[in-house]
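J.: sequence first, predicted coordinates after that:
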Amino acid sequence: MAAKEKTGNAFVETIKTIVYALLIAGVFRTLFFQPFWIPSGSMKETLLIGDFLFVNKMAYGYSYASCPSLMMPGLGIEIDAKDVCGVFDGDNERLFGRQPERGDVVVFRHPVSGRDYIKRLIGLPGEKIQIKEGVVHINGTPVELRDDGSFDEVMAPQGPQGLRPRCENGALGVGGVCKKSRQIETLPNGVEHAILNIADQQSDRTGVYTVPEGHYFFMGDNRDNSADSRLAQQVGGVGFVPFENLIGRADRIMFSSAGRSMLYFWTWRSDRFFKAVR
């Protein structure tokens, strides 16, 4: 009888330990840092497919979007942030709220789909944004650009989805060198970052976007391969993003996998450990 009691007590203690660990992890992820794995190439070369980073959730304060989502359709698990913290949705306010800075690389919740996106903050509330011949204009003034060679990568399937990069030098076979023109963009507050160009396309010439109060305008650094604020939410873009939808700021890459899974440690990129996101 004593042996059964010990076995039962050990099982209960194990369950308690697991529950406590999950609660601690949930609090940590909600309040401090959220893991994020880059699934697409819209932020190249700043962020590559397979980069694994932690998002600083303290940077802008907290809103309903700070609550973690758990989406595992294959297991029938789809717990959305609104399911947990939806009571705080709708006022576009944040607890301990701090305004983001232009040039920040931000993870935010898509206003319609609820999926997490990561882009660079380009336009602030009240500003007028327009793209003319591929150059961003803020309140009628073009940002500074300077040519900086090219971004080269091998044509091959990338990430778990096997995505193939788009190339400025045309269609290539596997193993070819895929090139994109590289420029350094300097925003009005002095933030510098690389942007890539692939082709002359419609998104290089837009009308004027007037950013509503309490909203932000985001763009991907891989300018011709990014669904961002240049497209309305209803046609695959993100449109203007409300303040309350910001999740946090991407500050540093922890490691990066060039393979199909981040668990394939032999494919980790040696030059990206603890690399700052700029």
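T.: Structure's in. What do you need? Treat the numbers as computed from the prediction; the structure is a model and nothing was measured. Residues are numbered from 1 along each chain as shown.

J.: only C-alpha atoms for contact and neighbour calcs from this point on.
T.: Will do.

J.: just checking, Pro142 touches Val135?
T.: Yes. Checked against CA atoms under 8 Å, the pair Pro142 and Val135 is within contact range at 6.5 Å.

J.: next, count neighbours for His137.
T.: Using other CA atoms under 10 Å, His137 has 19 neighbouring residues.

J.: tell me the contacts of it?
T.: 129-131, 143 (CA atoms under 8 Å, 6 or more residues apart in numbering).

J.: and Lys44, by the same measure?
T.: Contact analysis of Lys44 by CA under 8 Å, 6+ apart lists 195-196, 221-222.

J.: hold the first one in mind and look at this next one:
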Amino acid sequence: MQQWKQRLSRAALLGLMAIPVGLIAIYLINPRNVPSLDPRLRILGISVYRIPAGDMMPEFVANQVVVVRTAYNDRHGPQRGDIVVFRESRSGYAWIKRVVGLPGEQLEIHQGQLLIDGTRVAEPYLLPANTQTDYSTEFARHVVADGSYFLLGDNRDRSEDSRIFGAVPQQAMIAKVIFKLEPHGAE
């Protein structure tokens, strides 16, 4: 009986040691190829992200918290309308924007209307008050490179996005927003 208890306790101890070793291995191997050092994203494939500014209003407000998931990028690429977190190459920071242009598409903004391959795209998430300046109402025709996505903020007047830094390569995509928490103080 004593020998059985010793074997059981050794097995339990080995099991407990295997868990952190396994988690460290998963983190280092990074099977999801997440361009982030966040262990929640690399190990679990899910994390939270705080919206840093108002460039995604009205969908999100500054300091609102969202839940993001990485695995969607493994099965298929980002789709038009997805809201994604990505690593912006100039600053190295994680940013959040909406996917509006897919690889190979011809995109332009004319008189405030987003056109993809010459066809108007409905954008019900935009507020007219957020698209008043020339910066928001006109953007010259641009072809999205293969393997890249054109990302825009919903608050077009106040968003630094692909109109400035260009299309974002898929490998810079960290995660997709899957859930948003109500802003603090919201009723």
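T.: Structure received. Predicted model only: the values in this text are computed from it and were never measured.

J.: could you get me the TM-score between them?
T.: TM-score for the superposed chains, counting by TM-score structural alignment, normalised by the length of the second structure: 0.74, backed by 155 aligned residues with a CA RMSD of 2.5 Å.

J.: what about the contacts of His137 of the first structure, which are in strands?
T.: 129-131 (DSSP state E).

J.: for Tyr216 of the first structure, state which of those is nearest.
T.: The nearest member of these to Tyr216 of the first structure, counting by CA to CA, is Ile129 at 10.7 Å.

J.: what does that closest one correspond to in the second structure?
T.: In the second structure, the residue matched to Ile129 of the first structure (TM-score structural alignment) is Leu107.

J.: my read: its match touches Val144, true?
T.: Yes. Between Leu107 of the second structure and Val144 a contact is recorded at 7.4 Å, counting by CA under 8 Å.

J.: nearest residue to the match of Ile129 of the first structure other than its sequence neighbours?
T.: Ile116 (4.7 Å; CA to CA, 6 or more residues apart in numbering).

J.: what does the one you found align to in the first structure?
T.: Under the alignment by TM-score structural alignment, Ile116 of the second structure pairs with Ile138 in the first structure.

J.: hang on, its match packs against Gln130?
T.: Yes. Counting by CA under 8 Å, Ile138 of the first structure does reach Gln130; the two are 6.8 Å apart.

J.: between the two, who's got more neighbours?
T.: Legend: neighbour count by other CA under 10 Å for Ile138 of the first structure and Gln130, higher for Gln130 (24 against 20).

J.: report the contact partners of that one.
T.: Gln130 of the first structure sits next to 136-138, 140, 205-209 when contact means CA under 8 Å, 6+ apart.

J.: ok, so of those residues, who is nearest Gly149 of the first structure?
T.: Looking across the contacts of Gln130 of the first structure and measuring by CA to CA, the closest to Gly149 of the first structure is Val136, at 19.6 Å.

J.: what's the average distance of the strand or helix carrying that closest one to the second structure?
T.: Val136 of the first structure is part of strand 135-138 when elements are defined by DSSP states H and E. In this overlay with the second structure, the average offset of strand 135-138 of the first structure from its partner residues is 0.6 Å by mean CA distance after the TM-score superposition for the first structure.

J.: now the helices for the stretch 51-200 of the first structure?
T.: 81-85 (DSSP state H, counting those that start in this stretch).

J.: can you give me the strands in it?
T.: For the stretch 51-200 of the first structure, the strands defined by DSSP state E, counting those that start in this stretch cover 51-56, 70-72, 77-79, 105-109, 116-123, 128-132, 135-138, 141-142, 144-154, 177-186, 192-197.
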